[in-house]
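> Mind looking at a prediction? Sequence and model below.
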Amino acid sequence: MNKKKEIFFIKYLNSRGKKYAFSLVALIFFYTIIFRIIYPLFEKKEIGIIRSFEFIIESMTTTGFGGLMPFHHPITNIFAVIVMISGVVMIFMVIPLFLVPWIESKMRSEPIKEVEETLENHVIICGYSEIVDFLVEELEINSIPYVVIDANPEICLSLNDKGIRSIHGIPGSVQALKNAGIKRAKYLLVTSKDEENANIILTAKGISDIDIIALVEEPDNAKYLQYAGAKKVACPKHELGERMAYRTFIPIVRELYSALHIPSNLKVTEILVPEDSHITNLSLVESGIGKESGAKIIGIWKEGKFTTELTSDTTLEPNSILFAIGTKKEILNLKNLLLSEENIGKEHNINLIIIGYGHVGKEIYKYLDHMPENVTIIDKKEINLKNALTGNATDDTLLKKAGIEKNCAVLIALNDDTQALYTTLLARNLNPNAYIITRCNNISNIDKFYKAGANYVLALPMIAGLMLANIITDKGRLEFDRLGIERFSVKGSVSSEKTIKELDVRKKTGCTIIGIERRGETILEFNTDFKILEDDIIIVVGTNNSLEKLKKEYQLVPSQ
């Protein structure tokens, strides 16, 4: 059973099927208990619960009486007749409730052109695409009714067969919108090209005051769709760019600097653990790097994820990135401890290569431009940036010039999946250890990107569908597993005068305390017995959701 048919099955069960199944099970259970009581009472013979159940099933399905007949008492006979009649009624109920609708749907050659009049407070989706698949799944989970309008009759028939309510019509026509029940609907979603969306919005506003949510292809066109009448405009390309950027480590460095209020004599740096390092695969304690260098390891970035939950057993895996804080001398000592003797003094910076500088590429760079020395951009068009290279990303010479053979992460933001796939293959061939994040425009190509060597794939249709669903379900901005770092004042909260162990922040919220500011000094070295005082400021790292949970759980107020 494919995913959409499964959704349809669940949805159908939640209405008629669920009530029928519950009634049938309850009736069988009730009859079994009654028969278990009256048979010994009137027939003067013992019978077990399993034998009673067997008799009820055989009687209701009219397949026999399990060798218990004839009955000698009239009450037992009357009960048997009631059971048989109930069984026949329940069986005949299946035909109009399930069989007829199923046969009608299979025999229907013409798509539905109008929704039922009872449908209200629903969402009208103009035009079918891959985006709709993800959107519908979220609407189903939240029990929000919807209907899809599409101009292709074959698509409408296919959608209805899968359990996705749809009607045939031109999304931008007055008649189709009326047939979709626009005056009873809650939202209208437009997900086509920007020009078509503008036409649909203007048409809809002429017949209804419905709230319209528009998906914009080109971010620059958002203002025109709002002017046409869209209440909200979602830009998935911006969301995609931000997500790709946050799969790298650089935004975390920026947030660490901002949150920790680092003194001028200290710096935060990121250091790669080379494969040939003598401390590779050792624990933090076994390596002794913190004690010998004097620097403090405050986090590790591994396979696109950042964690500050470090223990003495945390392993220093090859190609992971350590985040450390210390003086210039301490950081230099740490780097030398990580490198093998022949590599001391050589360049071991981590570089990022952005391939494609369209809307998604620009959004990625927005989160990385504070450290331009780490970033190289490749685009066909000439870009007025010092760290940009002009040319085709499928040119291996250009990729080598960008530093593909060094320690790097590659962010492929190309608008064409075919070119992006080839670039992924080429990048993986040139550097087997590169961390490759790629944009995907067609859901069917996701597996191909992973086979080509991508470490992480972000699909534009999926992000677009989830963005729209989040707006409709009033969940606000689409959240993802992005880490943030925030400062909270302890004053007046339940955290005051308690130890780190007593607070148990990690277990309760998923956040980690990485620093404590006390009387203008940032404390980074502390254990679980460290007590938080009334005037302290705690510095915490966590996802958006976990930080919100922390604020509520401990009644904390963000500190400037």
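Happy to help now that I have it.
> From here on, just use CA atoms for contacts and neighbour counts.
OK.
> Show me the longest helix that occurs in the protein.
helix 18-43 (DSSP state H).
> Just after it, pick out the following helix or strand.
Downstream of helix 18-43, the next assigned helix or strand under DSSP states H and E is helix 49-60.
> Comparison target, given below:
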Amino acid sequence: MDLWKRRALKTVLAIVLLVVATSLVYHYIMVVMEGQPRSYFRSLQIIVETYTGTGFGSDSPWMTPLANLFIIFVDLSTFLLLFIILPYVFQPVLEESLSPEVPDAVDASNHVVVCGVAQQGERLIDEFRSRNIDYAVVVDSESEALELHDEGHPTVYGDLSSVETLEAASLEDARAVVVDTADDHAASVVLAIREIDEQTRTIVLASDGEFEQYLEYAGADEVLTPRQLLGQRLARRISTEVSPGASDTISLGNGTALLELTVFADSPICGDRLVDIEARNESVVVPSIWQGGRFVPNPNPETIVDEDTVLLIAGTESALSDLESETYAGREQDVNVVIAGYGMVGSTVAKELQTTTADCTVVDIENGDDIDVVGDATRPETLREAGIEDATAFVVALHDDDQAILSVLVANELVDSTDILVRVNEPESTTKVRRAGAGYVLSLPEISGRMLALEVLQEEILTYDRQLKIVRLDASKLDGARLSETIIAETDCAVVAVNRNGEFITDINDNVRLQDDDELLVVGSDAAIDVIEA
């Protein structure tokens, strides 16, 4: 509205000046050129009548060409002014009345404030919505605020580091705050939060671990660096496969564990049936597998294990450790790792593997001090130069999922005995990358979402850095039901164990009846787990 007032004032002044100027010129023409003496106010009256259209022509006819040309000019300017003045003055009014109102305040309490949606903010608010948790989103982009508002999200538009903006999101009554903005701006946001409330739990999602210390100085309670943690996880996975005695098991408690086991062409269990693997190892069961790029819960016991299979195995820790050592036997010799992409994930993998016997070769499209091969990781000649044909493992940490898929396809064509580990940026790319030939795939958004769920929602997640989400679920609402009658059976999830009175039961089938005090350990994709928990 202020814009309209300024334009209206300018327009009035311009019209007054125009009327005065044209009336003076007209008065001069009539007195000097036309020879008709009159007062100036008579000339002013004629000009006003002409501009307003209330009366004109009382002075006609004009005898001189100059007088006629000037009258023509005044008549045309009257017509043109309507098309210039009206849009200029009333455009702001029309835009304001037709445009949706930008949200600038939220009235809430015991909610979670999400400052920015740079990395995983949108995924987190989807989690909140599915669990009926109150939240408010603060963004500094007007278009983003309108879009979120139109989607039904409680939104505040304003400067993220402004105390006034954060107060408009009722931050003083919030249970927690998640800061998801550019790393170099996050510290200012945290300081503004602390100015309002010193006690509110503040979690910052950072893309670069170098900012962690500064954010903690500013007052952040927790700084999460998903890219760095994902890189560390990939490095540990490789270390497990090539280091004697190392184990990648996930402890479930009471001596029971879970293991993701990659099968290679030279693995002793390659070509075996699942039922044979379970028979030889009495203390283990295979509740789910990945095969052909697809996650298969409760697989057919007659399924043949091949080099495209990853097993998810439950059992005693000792039995899993023995099976792991047997499967990876012989892979510790001459460990060569090719890393495609040297961003935060790729550089973290290389740094972590420096403590092992692995020899790393880094490939990147841009040259740098730590780059061994400069080139496109989707080109066969680049991968050959990096030594892909002799590599024990190939880590794909490219920023673009389509490029990652192409790189995996090329690597899989050049060599079939290399373990291919991939970071993807979109969960939807996971299946495609697996079908292209990857054996181990981690989704950055899913890892980030699990970390936030663990910190913000205090969710019972056993571990957040695996290919699948692993959670504990209370079975009290399912008392007396068979597993096949629950919502779990309707999703692509698998129950890997049931904790019943402190005893872990891993040999589970669809006919198992659940009891009131059972605790289920369930694995599945993040989306499938969300359906169960909703």
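Received it, and whenever you're ready, just let me know what you need. Since the structure is predicted, the reported quantities are computational estimates derived from the model, not experimental observations.
> Strands along the stretch 251-400 of structure 2, start to end?
256-262, 284-291, 294-297, 309-316, 336-340, 359-364, 373-374, 393-396 (DSSP state E, counting those that start in this stretch).
> how far apart are the shortest one and its match in structure 1?
Just to be clear, that refers to strand 373-374 of structure 2. Averaged over the aligned pairs, strand 373-374 of structure 2 sits 3.1 Å from structure 1 after superposition, using mean C-alpha distance after the TM-score superposition for structure 1.
> Show me which residues of the longest helix of structure 1 are buried.
20, 28, 31-32, 35-39 (16 or more other C-alpha atoms under 10 Å).
> With distance to residue 215 of structure 1 added, can I get the residues you listed in JSON lines?
What follows is the buried residues of helix 18-43 of structure 1, written out as JSON lines (distance: C-alpha to C-alpha, whole Å):
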{"residue": "20", "distance to residue 215 of structure 1": "40"}
{"residue": "28", "distance to residue 215 of structure 1": "51"}
{"residue": "31", "distance to residue 215 of structure 1": "56"}
{"residue": "32", "distance to residue 215 of structure 1": "57"}
{"residue": "35", "distance to residue 215 of structure 1": "62"}
{"residue": "36", "distance to residue 215 of structure 1": "62"}
{"residue": "37", "distance to residue 215 of structure 1": "64"}
{"residue": "38", "distance to residue 215 of structure 1": "66"}
{"residue": "39", "distance to residue 215 of structure 1": "67"}
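> Nearest to residue 479 of structure 1 among those?
Nearest to residue 479 of structure 1 out of the buried residues of helix 18-43 of structure 1 is residue 20 (C-alpha to C-alpha; 38.7 Å).
> Kindly provide the distance from the closest one to residue 93 of structure 1.
9 Å (C-alpha to C-alpha, to the nearest Å).
> Ok, residue 108 of structure 1 next?
Taken as C-alpha to C-alpha, the span from residue 108 of structure 1 to residue 93 of structure 1 is 22 Å.
> Next: residue 323 of structure 1.
Distance from residue 323 of structure 1 to residue 93 of structure 1, by C-alpha to C-alpha: 66 Å.
> okay, the two: which has more neighbours?
residue 323 (24 against 13; other C-alpha atoms under 10 Å).
> Tell me which residues touch the more buried one, please.
268-271, 297-301 (C-alpha atoms under 8 Å, 6 or more residues apart in numbering).
> if we go to 7 Å?
Residue 323 of structure 1 makes contacts with 268-271, 297-300, as judged by C-alpha atoms under 7 Å, 6 or more residues apart in numbering.
> So it versus residue 305 of structure 1, what's the distance?
Taken as C-alpha to C-alpha, the span from residue 323 of structure 1 to residue 305 of structure 1 is 13 Å.
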